[in-house]
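Colleague: fold the following for me, if possible:
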Amino acid sequence: MAITGADRLMQATSFHGNLPLVRRLEAVGFRAWPAASVVYDGSWQVRLTGGHPSKRLNCVVPLDPSDYHDAEVRIEKARKRFEHYGRPLVVRETPLAPQPLLGRLAQSGWEPFETVQVMTADLTVLELPDTLDHIPSHDVGRFIDVLLAVQGDDLSLKPALAEILTAIRPATGFFTSEHATDGPLAAALCVQDNDLAGILSFAVLEGRRRQGIGTEILSAALRWARISGARSSWLQVNADNAAALALYRKLGFRNAYHYRYWRQKDSTV
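Modeller: Got it, this is the predicted structure:
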């Protein structure tokens, strides 16, 4: 039986698995959630966004397992850059991170503090509704209003989120669910990058979870992506979010790899 590109996306199941897959998903992830400032120190990507505290937008991401020379000097250089932005230094460890670098971080008083699971699904075989219950919008402002309301986030984040979302270059679909009297119920962002579709900023109002709303809006986003030409989908979810993991697995997502963040033990991240 022939192995399709979508099949290959499902083959990486361990932390040190399919590095080409990791590189591709990291690349589309960067494009799907762009930082305001991106500079490179060798193969280390230094991402900073002054207006938004997201760790994914404010971290150092080593992208070559062999690139760990002058690590102490480069870490200190990054620290100064983060201080200029008023941010604590955070390192994001993926399977592409050099193991000697992680060893040096541990010896220098750093510690991992959050693990995120990256999952993929083959859209060519996923069972999805025949019709779209939710039509994607291109109204960035409205989407942000719904997302902030559903997540209970500070409204002051709206300008930064607007800057991030308008900076996304691949095709985007903003999906929202609202009730006439109850207001915003759910939100999901789908970013289609060639044959890959990423699900980001997915949230369901706390009091309306486990009622099928999340499945409904995610299914609509995935069907839109498939109609638009995507063959595979990916997403990122905190490894301790059991409810979300169960929902994604039910929909057909499987583990691809995980990453985690590192900070110094006295950091306030």
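
Colleague: going forward, measure contacts and count neighbours with C-alpha atoms only.
Modeller: OK.

Colleague: chain center to stretch 129-143: distance?
Modeller: Computed by CA atoms, centre = their mean, to the nearest Å, the chain-centroid distance of stretch 129-143 equals 20 Å.

Colleague: cool, stretch 67-82 as well?
Modeller: The chain centre lies 24 Å from the centre of stretch 67-82; the measure is CA atoms, centre = their mean.

Colleague: ok, now stretch 76-86?
Modeller: Per CA atoms, centre = their mean, the displacement of stretch 76-86 from the mean C-alpha position of its chain is 23 Å.

Colleague: what does stretch 133-145 give?
Modeller: 19 Å.

Colleague: which outside residues touch it?
Modeller: By CA atoms under 8 Å, 6 or more residues apart in numbering, the residues outside stretch 133-145 that reach it are 158, 161-162, 165-166, 172-177, 187, 216-217, 220-221, 224.

Colleague: just the ones in strands from the residues you listed, please.
Modeller: Thr172, Gly173, Phe174, Phe175, Thr176, Ser177, Ala187 (DSSP state E).

Colleague: just the buried residues of those residues.
Modeller: Buried by 16 or more other CA atoms under 10 Å: Thr172, Gly173, Phe174, Phe175, Thr176, Ser177, Ala187, out of the ones in strands among the contacts of stretch 133-145.

Colleague: quick one more, to check against the first:
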Amino acid sequence: MSGLGARDIGHRVVVRHRIPGGLTDLIGVLQAWTPETVTVRHADGTAHAIPTGDVTAAKTIPEMPLRPVDVDQLFLTAALGRPAAETAYLGHWLLRASAGWTGRGNSLLPAGDPGMPVSEGLAQAVRFYEAHRLPPQAQVRVGSPYDQEIRACGWVDARPEQSDVLVMHTTLDHVNALPTYDVELTERPDDQWYEAAFEGPVPVVAKQVLEGAAKAMFASVVLDGRVVAVARGSMTGHWLGVDAVRVCGDYRRRGLGTALVQGLARWAGAEGGRRTYLEVLLENEAAVTTYTRLGYREAYRYRYLTNR
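Modeller: Sure thing, here's the model as predicted:
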């Protein structure tokens, strides 16, 4: 008997099972379960399929403690999880353009060495955005060296009326509990998904941006015969990025956002994911509270700067 079930997929488990010559314990994440086979993914990424008949004991175990995060690496990972419609590089700096839709898709990401003085890199970025008929913007981590250097070149807050954007992170073990709602997952969202994701017309470039990641999954919850909550997940290495979370007005404060995150986390766990991040405006207190309860913690904050 395995002592586990499909509800435990995505959680850390320990499985004691028979091997030639005796017994051994395997610790990892439950990747798949059937009445005949228990599949556990070890920390090295190897999946072990164990016949249920060989299992002598099995149970879930506490999640791993939240480790410190490499904010420089996460800053770039988050950009790769939602690639812009058009990109170009200045050394390691990333220039992004997406017809003006979202700040992330239309701003300079100063990550790494531009291979030139900062002032010269900014001048080239300005020419890039002018060529795309977009206002020059730079996405900077609050308090980082580039935040200070770019401001020293005369750039100022592009959105002074808006709060910082908070980037939060945690391990999948904290957020992959069984959702209280049925979460539907698909690799290609349909019109109903987009109707729930946007209050008005869907920007033409939005589909290209949202569906442009190498590995993405789109989650939705259907209630009363219609899609009432949606979210998007993308895998970059072992990181799951969660974004585009939206719950229709009449269905808020029912735990639907939590269910979407959990559904995506369970998908990512089976795909080799170990950690997860998301972004939220600091002023969105309700969302920050929800994500904090789920186990997310602050990694860093960012703002947009402009030369105008």
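
Colleague: would you pull the TM-score for this pair?
Modeller: Overlay of the two chains. TM-score (TM-score structural alignment, normalised by the length of the first structure): 0.79; 244 aligned residues with a CA RMSD of 2.8 Å.

Colleague: with distance to Phe113 of the first structure added, can I get the ones in strands among the contacts of stretch 133-145 of the first structure in a markdown table?
Modeller: Listed next are those as a markdown table, based on distance: CA to CA, whole Å:
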| residue | distance to Phe113 of the first structure |
| --- | --- |
| Thr172 | 31 |
| Gly173 | 32 |
| Phe174 | 31 |
| Phe175 | 31 |
| Thr176 | 31 |
| Ser177 | 33 |
| Ala187 | 27 |
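
Colleague: which one of those residues is nearest Pro53 of the first structure?
Modeller: Lowest distance from Pro53 of the first structure to those (CA to CA) belongs to Ala187, with 19.9 Å.

Colleague: quick one: what's aligned to the closest one in the second structure?
Modeller: Counting by TM-score structural alignment, Ala187 of the first structure corresponds to Val230 in the second structure.

Colleague: gap between the closest residue to that match other than its chain neighbours and Val140 of the second structure?
Modeller: Closest residue to Val230 of the second structure apart from its sequence neighbours, by CA to CA, 6 or more residues apart in numbering: Ser220 at 4.3 Å. Distance from Ser220 of the second structure to Val140 of the second structure, counting by CA to CA, to the nearest Å: 32 Å.

Colleague: before we move on, what about Asp147 of the second structure?
Modeller: According to CA to CA, Asp147 of the second structure and Val140 of the second structure sit 5 Å apart.

Colleague: how about Ala286 of the second structure?
Modeller: Applying CA to CA, the value for Ala286 of the second structure to Val140 of the second structure is 25 Å.

Colleague: these two: which is more packed in?
Modeller: Ranked by neighbour count (other CA atoms under 10 Å), Ala286 of the second structure and Val140 place Val140 first, with 23 against 11.

Colleague: so what does the host helix or strand of the more buried one touch, helix or strand wise?
Modeller: Taking DSSP states H and E as the definition, one finds Val140 of the second structure inside strand 138-141. Applying 3 or more CA pairs under 8 Å, 6 or more residues apart in numbering; DSSP states H and E, one finds that strand 138-141 of the second structure makes contact with helix 145-152, strand 297-306.

Colleague: check the mean deviation of the longest one from the first structure.
Modeller: Superposing on the first structure places strand 297-306 of the second structure at an average distance of 1.1 Å from its equivalents, by mean CA distance after the TM-score superposition for the first structure.

Colleague: quick one: distance of that strand to the chain centre.
Modeller: From the chain centre to the centre of strand 297-306 of the second structure is a distance of 15 Å (CA atoms, centre = their mean).

Colleague: equivalent range in the first structure for it?
Modeller: The aligned range for strand 297-306 of the second structure is 254-263, by TM-score structural alignment.

Colleague: in space, what's closest to the residue nearest the centre of the first structure - neighbours in sequence excluded?
Modeller: Nearest to the mean C-alpha position of the first structure, by CA atoms, centre = their mean, lies Gln236 at 4.7 Å. If the residues on either side of it in the chain are set aside, Gln236 of the first structure comes closest to Val118, at 4.5 Å by CA to CA, 6+ apart.

Colleague: specify the local secondary structure of the aligned residue in the second structure for the one you found.
Modeller: Using TM-score structural alignment, the partner of Val118 of the first structure in the second structure is Val167. Taking DSSP: H, G, I helix; E, B strand; the rest coil as the rule, one finds Val167 of the second structure in the strand state.

Colleague: excluding chain neighbours, what is closest to the aligned residue in the second structure for Leu128 of the first structure?
Modeller: Using TM-score structural alignment, the partner of Leu128 of the first structure in the second structure is Ala177. Leaving aside its sequence neighbours, Ala177 of the second structure sits nearest to Gln262 (CA to CA, 6+ apart; 6.0 Å).

Colleague: if we can go back for a sec, looks to me like the residue nearest to the centre of the first structure is in a helix.
Modeller: No - assessed with three-state DSSP, Gln236 of the first structure is strand; it does not lie in a helix.

Colleague: what's the match for it in the second structure?
Modeller: Aligned counterpart of Gln236 of the first structure in the second structure: Glu279 (TM-score structural alignment).

Colleague: distance of that match from Thr24 of the second structure?
Modeller: Going from Glu279 of the second structure to Thr24 of the second structure by CA to CA gives 41 Å.

Colleague: fine by me, thanks again.
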